[in-house]
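> just the structure for this:
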Amino acid sequence: MTARRARRRAGSLLILAVALAVATALAVAFDFPPADIAVLVAVAGVASAVAGGIGGVALRRLRSRPARVQTMTVALSSVLVAATGVVTAALAMFISFHDLVVLFVVLIVASGVAFGAAWQLGDDIGAGAEQVGAYARTMIGVDGSVSADRAPAVTGPGELAALARELADASRRLEESQRRERALESSRRELVAWVSHDLRAPLATIRAMAEALDDGVVDDDATVKRYQAQIRGDAERLTALVDDLFELSRINSGVLRLGRERVDLCDAVADALAGASAAAGLKGVAVRERLAGLPPAEVAARECCRALDNLLDNAIRHTPAGGTVHVEAAPARDAAVLHITDACGGIPEADLPRVFDIAFRGDGARRRDERGGGLGLAISRGLIEAHGGTVSVANTEGGCRFTVRLPAGDGR
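Modelled structure (predicted):
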């Protein structure tokens, strides 16, 4: 016997015990003789238990039948229990035949009301089940797509209405999951296309220059050194791309494990700025910082610095010569907030939601200037979110602003 069946049986016995107790208390309240009370309770209890057992067996055998049949069975069992108790009590207490007929008249009328209510309840349950079933069938389209329509108004018990709401909620979650899957698949295809292009160009250059060196096509020192420098530069570019792909795969596969340490974010940003200053100087881009009040945070130093490096590199590359990149701390409660503002001229509003997507490069101007596979911002978002933070982007006057929010460390 399962635990659930045992609880059901215990509940039924408890209800029967409570009913007998109430009946006994009612008889005592009206000054019935103790002997009559004992006879009435015993006879009614035994007769009702036998009739209830018969009804329970019938209901168990009919539990796979429609709800209307089961509710009618319950009503019939209830009437049978009542009739059995009345008849046995009447015989035990020597009630007159006239009084017994009166009891049966009342019992028949009550039975008609009970059967009518049971029929209506069974019909409501059946109709509600049909509505839920019809809704479930419309959730999945012929192409396998999920439709998250609003749950229908179910005419039936609250359990069926709750089931319809659960189905609607599951449908919404499935539809959202399908949207994310389609977006990831689109990003994957775009990534494969971009990476294939970015691998092909430097590999072709390396191969051509290596063959030229091997075949002795070039032999003057200046050209040989230039070829060697080009090969080394393309090899470093390929190494960086492979590193980005590896980091992104760790983020997306869920195997990224971050060790936490208390890091002074002012120092971390200063280190990132020191690394980016050379690129900014070569391009003629000024970098202005204002980091006063930036609190420490519990982060993995290497991964946090890499996320900041990517954001700064992105801002410098898309800021034209003579422009300025601003790095500023923003006051916030229980968080470390950093704004990185560039002078890229802004991002089209339609592209803003996709800025952090894998391999997204935006318009033609950005694509021509983009190095690597377009993975930097995607990696930054993954690393920041792995720390429990967020990164967002919005257009400002003359450029766009990236906002990094990290949970502040204890003991601010």
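
> switch to C-alpha atoms for all contacts and neighbour counts from now on
Will do.

> which parts of the stretch 301-412 of the chain are strands?
324-330, 335-341, 390-396, 399-407 (DSSP state E, counting those that start in this stretch).

> got JSON lines for these, with mean neighbour count too?
Output for the strands of the stretch 301-412 of the chain, formatted as JSON lines (neighbours: other C-alpha atoms under 10 Å):
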{"stretch": "strand 324-330", "mean neighbour count": "20"}
{"stretch": "strand 335-341", "mean neighbour count": "23"}
{"stretch": "strand 390-396", "mean neighbour count": "17"}
{"stretch": "strand 399-407", "mean neighbour count": "21"}
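
> in CSV: those strands, plus distance to residue 258.
Shown next, in CSV, are these (distance: least, C-alpha to C-alpha, whole Å):
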stretch, distance to residue 258
strand 324-330, 24
strand 335-341, 18
strand 390-396, 16
strand 399-407, 14
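
> out of those strands, flag the one nearest residue 160.
strand 390-396 (39.8 Å; C-alpha to C-alpha).

> what's that closest one packed up against?
Under the contact criterion of 3 or more C-alpha pairs under 8 Å, 6 or more residues apart in numbering; DSSP states H and E, strand 390-396 touches helix 376-386, strand 399-407.

> here's the other one to compare against:
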Amino acid sequence: MILQITAVTAGLGLVIAALGLAVLRLLRGRSIGVMLTVVAVVTVTATLAGVVAITIDMIIDGHPKNVVLTVVVVGGLVGVGVAMVVARQVVAASTTLVGAVEAVSPSQDYVPPPGRLPAELETISRALDQAYERLREGRERERALEGARRELVAWVSHDLRTPLAGMRAMVEALEDGVVDDAATVRRYHGQIGVEVDRLSHMVDDLFELSRIHAGALRLSPRRVGLGDVVADALAGVEALARAKGVRLTGEAGPVLPVYADAAELGRALRNLVVNAIRHTPEDGTVTVRLVADASTARLSVADGCGGIPEDDLPRVFDVAFRGEAARTPGPDRGAGLGLAIARGIVEAHEGAIAVVNEGAGCRFEIRLPVCDPAT
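Sure thing, here's the model as predicted:
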């Protein structure tokens, strides 16, 4: 008897399951509510078919048989009804979630739908919230870069026109014979050479900045000692400091090695030191300090620029920022790209760069992770 019941129930279940899978395959593009209803109907039908078949085959007859069949039918209807209610709730929650997504405009953020959602839909809602947050941050970065690009174009256009106009005037004077005494000719030639060097440096900075913004900056990191990087940077700017009448000092304690591209990191440090020299008055001091703890190396450059207005501090590393209100540029000024390049290089090393007002000037600080002693 048990084997007969098992065989009948299994056979009917397999037939109904096959029919259910076929129906689900046909409805795979329909609402999830319809698919849930089909699943519930298949489950209930398989159960009812087995019970009905066994009831009919068994010796139960008359009123008891009718009672059993009635209970089975009512139970099946209740199961299907509950499945349909659950399906409607799932469909309603899905519709609410879709409505919240469709309500998002380019100028608005995603607002999660009110009320509770099923766990899976709640997970999707949180994922959508995070995705829209990343999109918003991306749009803000894009707007910031576009603003920086426009400002850069304005600055560079001005800085290109000024030396080009001067060189054109000197070249025309030399060609027309307006200037013919040897001393003035030598001075004109020397000035043209200086302006050409300035333009060459500006083009180099623009190329470097474009690589950073495009994510094309290729580093060749290796274990390096920051003391050597500092020494090389100070040696490279010593002539500029002497010409400006600014004293350069360096202070360094025992520092663990860092994993970095020595050439690019040295360029970032030189940009900071050159910036400090340019904005420190004659007979002032620029101090480079190097300290470290177990996990972080801190490289700071302190100058005597007189400080930066608090409102300008967040913009110091923006492209083409010069802070004219606090820092009057001199004839040796750059294109305002040095600090932006320094930030890009430091961040490419997974470090951080910041600036604060301190004493008679300000202090720029680079933070880099030190190498694991075990590596």
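
> equivalent range in the first structure for stretch 272-282 of the second structure?
Aligning stretch 272-282 of the second structure against the first structure (TM-score structural alignment) gives residues 311-321.

> which residues does the matching stretch contact?
By C-alpha atoms under 8 Å, 6 or more residues apart in numbering, the residues outside stretch 311-321 of the first structure that reach it are 272-273, 276, 279-280, 283-285, 325, 340-344, 366, 369-370, 376-377, 380, 402.

> in what helix or strand does the residue nearest in space to the middle of the first structure lie?
Geometric centre of the first structure, nearest residue: residue 173, 6.5 Å, by C-alpha atoms, centre = their mean. Element membership for residue 173 of the first structure (DSSP states H and E) is helix 158-215.

> same thing with residue 71 of the first structure?
Going by DSSP H and E, residue 71 of the first structure is part of helix 67-93.

> which one in the second structure is aligned with residue 271 of the first structure?
By TM-score structural alignment, residue 271 of the first structure lines up with residue 232.

> circling back: average distance between the helix holding residue 71 of the first structure and the second structure?
Compared with the second structure after the fit, helix 67-93 of the first structure shows a mean deviation of 2.4 Å (mean C-alpha distance after the TM-score superposition for the first structure).

> what comes up buried for that helix?
Burial within helix 67-93 of the first structure, assessed by neighbour count using 16 or more other C-alpha atoms under 10 Å, is assigned to 67-90.

> figure out how far that helix is from the centre of its chain.
Offset of helix 67-93 of the first structure from its chain centre (C-alpha atoms, centre = their mean, to the nearest Å): 50 Å.

> which residues of the second structure does the helix holding residue 173 of the first structure align to?
Using TM-score structural alignment, helix 158-215 of the first structure pairs with 119-176 in the second structure.

> after superposition, how close is the matching stretch to the first structure?
Comparison of stretch 119-176 of the second structure with the first structure after fitting gives an average deviation of 0.8 Å (mean C-alpha distance after the TM-score superposition for the first structure).

> OK, contacts around the match of residue 271 of the first structure?
residue 266.

> which residue ranges of the stretch 151-300 of the second structure form helices?
182-213, 226-244, 262-278 (DSSP state H, counting those that start in this stretch).

> tell me which of those sits most buried.
helix 262-278 (a mean of 23; mean count of other C-alpha atoms under 10 Å).

> so that one versus helix 226-244, what angle?
For helix 262-278 of the second structure against helix 226-244, the angle by axes from the mean of the first three to the mean of the last three C-alpha atoms, to 10 degrees is 30 degrees.

> against the first structure, what's the mean shift for helix 262-278 of the second structure, could you check?
Compared with the first structure after fitting, helix 262-278 of the second structure deviates on average by 1.1 Å (mean C-alpha distance after the TM-score superposition for the first structure).

> now the angle between strand 285-292 and that helix, please.
Using the same axes, to 10 degrees: helix 262-278 of the second structure against strand 285-292 is 140 degrees.

> next one: helix 262-278 of the second structure to chain centre, how far?
With C-alpha atoms, centre = their mean, you get 25 Å for helix 262-278 of the second structure.
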